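> A predicted structure for the sequence below; I have some questions about it.
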Amino acid sequence: MTEKIVFNIDGQTGRIDKILADFMTGTSRSQIQAWIKDGNLMVNDKAVKSNYKVQDGDLLELTIPEPEQINVTPEDIDLDVIYEDDALLVVNKPSGMVVHPSKGHLSGTLVNGLLFHVNSLSDGTANIRPGIVHRIDMDTSGLLVVAKTNEAHQKLAEQLENHTMERAYLALVHGVIPHEDGTIDAPIARMMIDRKKRTVADGGKKAVTHFEVIERFRDFTLLKLRLETGRTHQIRVHMKYIGHPVAGDPMYGPAETLSGHGQYLHAATLGFIHPTTGEKMHFEAPLPDFYSEKLAELRKN
């Protein structure tokens, strides 16, 4: 059953998501941002974004949707935890693992494993996403930071929003890229004919990807990519857009591509400011064996 909260702004100023988080004790700011993104907040009968600055006299109406009815069961899954403390942990996710449960993936996800191994996780943005600050695709391997507390979650989410969290990927792409580096600045939107896919389109959300060439092969190029923004499928969409789709990508790549364990995309580097200590944290994860073996094969050819 949905719930509606209506109240007036009286003398307060600042971002709407922060105002609501202060008002709704026990609800994370990231959860509120997710509700706003889904169009559940009206200010003076108009939808607004999370960065809307409230004004004295504004009338807010927030609709809290009924939680998704998916039971998340703890499962004894072998997780590659490369760092852990009282506030967070950093996990090296294998290719083929889904980050959180959904109607098509009710078990075997990272969240199922986390619930078994970790005593406490943040609320996340939904009951099926405890601890999840950011996601990577099922067939992408690599580093994720997971929050144990709501305070840690919020501070890490702010670093994502402010583009201060360091994230670098290694991608093997089709074709030989002649120049040494480049930047793709192209907005990304959901496709109208296939809502699961994204595309570069006018009116989409700003998306910026920086890349540099690491190694060239006869028909492929190994790239290091840094995300300035974090749109769904951003690297995969941007690489297709410039004519160099990620090898093994079942959604955006060509029919004839490299076989393996999904797309050759690996979240190799993760850096952030620790939400409790203020320390600069930096982590690197080596390529999965199947990825390294494919590169060795390409070098021989």
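That came through fine.
> all contacts plus neighbour counts: C-alpha atoms, from now on.
Noted.
> Between the two ends of stretch 283-291, how far is it?
Taking Cα to Cα, to the nearest Å, stretch 283-291 runs 19 Å from one end to the other.
> what about it, distance to the chain center?
19 Å (Cα atoms, centre = their mean, to the nearest Å).
> Show me what counts as buried in it.
Across stretch 283-291, burial judged by 16 or more other Cα atoms under 10 Å covers 283-285, 287, 291.
> how far out from the middle of the chain is stretch 150-163?
For stretch 150-163, the separation from the chain centroid amounts to 12 Å (computed by Cα atoms, centre = their mean).
> Verify the stated contact: Thr257 with Gly248.
Yes: contact criterion Cα atoms under 8 Å: Thr257 and Gly248 qualify, at 5.6 Å.
> Please say which of the two ends up with more neighbours.
When Thr257 and Gly248 are compared for neighbours, Gly248 comes out ahead with 24 against 16, by other Cα atoms under 10 Å.
> and the closest residue to that one other than its chain neighbours, how far is that from Glu293?
What sits nearest to Gly248 in space, not counting adjacent residues and going by Cα to Cα, 6 or more residues apart in numbering, is Gln263, at 4.1 Å. Using Cα to Cα, one obtains 14 Å as the distance from Gln263 to Glu293.
> Just want to know which of these two has more residues nearby.
Per other Cα under 10 Å, whichever of Gln263 and Glu293 has more neighbours is Gln263, with 30 against 12.
> what about versus this one:
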Amino acid sequence: MFTYRIRSSDAGLTCLQYLRLILPAAPQSYLKQLLRKGKVLADGKPASPDAPLVAGSVLTLPRSARLQELAATAAPMLVDILHEEDLLLVVDKPSGLAVHRSKGHEDDNLLERVRRRSKALGQEFQIAPVHRLDAETSGPVLFGKGHQAISSLGKMFMAGGIDKSYLALVRGDLPDKGRLDTPVPAKGTWKDAATAFHVRQRLGAYLLVELFLESGRTHQIRRQLADRGLPLVGDRRYGGPAVDGFQRLFLHCVRLSFRNPFSGRQLAIESALPPALSELLETLG
């Protein structure tokens, strides 16, 4: 049997919508047939196509040859939803996944996953990210729903209306708080860049640092810390130190804050440290 536990971010989807996300290569007619014949079980009972799923429920499908082939054809297009409203969506991006289609990420990227989810829900409006994170960096990404929302949120971002804070791990020393203000390369020239920081935790030779972007240059945090002689743990591009058993860049966006331009409400969307990062901190501590 194929077994899937329903996450909180997928609660409320109908069973058919969820099946379209986990089996994106399957024809909808085939999925409906499975449901009609009682082949899909929710907590051990035949699932209704239109009943909303509940977080923690277990969905099971038969391990038939066709389902195995469909499951192997394409990766599930699931996303972790941190916050959703009529005109905006905040998604928790994992490390290793690009925001947009790019070399090596043609078929699976965050935008494609969000579009697949939108299509599975029967939504026909345009949806697009307002900003981006490096593929290696994890954390929240804001999407606009519909052309007008995308435009409004994009203008807010360009005007500096979105605050982002990050957690990074370095080996070396820094004062308890301060600023990084070295320029960074951008499109063939050098651009001013500013990042405030404070040390959250001292772990022997390592520092857990919270950083607050005051400008938004590509690789700003990674480049500025490397120029300071403190490249991030796991940052192969800038010569960061390797830690045994740790396979990714230690950079995670923990908070996205902005005033919702449609409601006027102040939002602070937080993202928990991924398990691999938390486990490394426990090991070092």
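In hand now; what should we look at? Since we're looking at a predicted model, the values are computed, not measured.
> Would you mind reporting the TM-score between them?
Superposed pair, TM-score by TM-score structural alignment, normalised by the length of the second structure: 0.68. Supporting alignment: 208 aligned residues with a Cα RMSD of 2.0 Å.
> before we move on, back to that, among the buried residues of stretch 283-291 of the first structure, name the ones in strands.
Applying DSSP state E to these, the entries found in strands are 283-284.
> Redo the buried residues of stretch 283-291 of the first structure as CSV? Include distance to Leu223 of the first structure.
What follows is those, written out as CSV (distance: Cα to Cα, whole Å):
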residue, distance to Leu223 of the first structure
Phe283, 19
Glu284, 16
Ala285, 16
Leu287, 13
Tyr291, 13
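> What are the boundaries of the strands in the stretch 151-285 of the second structure?
Secondary structure of the stretch 151-285 of the second structure (DSSP state E, counting those that start in this stretch): strands at 162-171, 177-180, 184-186, 189-191, 195-203, 206-213, 251-259, 266-270.
> distance from the third one to the first structure after superposition?
Using mean Cα distance after the TM-score superposition for the first structure, strand 184-186 of the second structure ends up 2.2 Å from its aligned counterpart in the first structure, as a mean over the superposed pairs.
> by contact count, what packs against that strand?
strand 189-191, helix 220-227 (3 or more Cα pairs under 8 Å, 6 or more residues apart in numbering; DSSP states H and E).
> Of all the residues in that strand, which ones are buried?
Neighbour counts using 16+ other Cα under 10 Å place Val184 of strand 184-186 of the second structure among the buried residues.
> gap between the residue lying closest to Glu84 of the second structure once chain neighbours are set aside and Asp227 of the second structure?
Nearest non-adjacent residue to Glu84 of the second structure, counting by Cα to Cα, 6+ apart: Val90, 6.3 Å away. Using Cα to Cα, one obtains 32 Å as the distance from Val90 of the second structure to Asp227 of the second structure.
> okay, the two: which has more neighbours?
The residue with the greater number of neighbours, taking Val90 of the second structure and Asp227 and applying other Cα under 10 Å, is Val90; the counts read 21 against 15.
> May I have the secondary structure class of the more buried one?
At Val90 of the second structure, secondary structure determined by DSSP: H, G, I helix; E, B strand; the rest coil is strand.
> Tell me, how many residues neighbour Asp235 of the second structure?
That count, for Asp235 of the second structure with other Cα under 10 Å as the rule, works out to 20.
> same check, this time on the one 4 residues further on
Under the neighbour criterion other Cα under 10 Å, Gly239 of the second structure is assigned a count of 14.
> so how far is stretch 249-257 of the second structure off the chain centroid?
Centre to centre, stretch against its chain (Cα atoms, centre = their mean), the figure for stretch 249-257 of the second structure is 10 Å.
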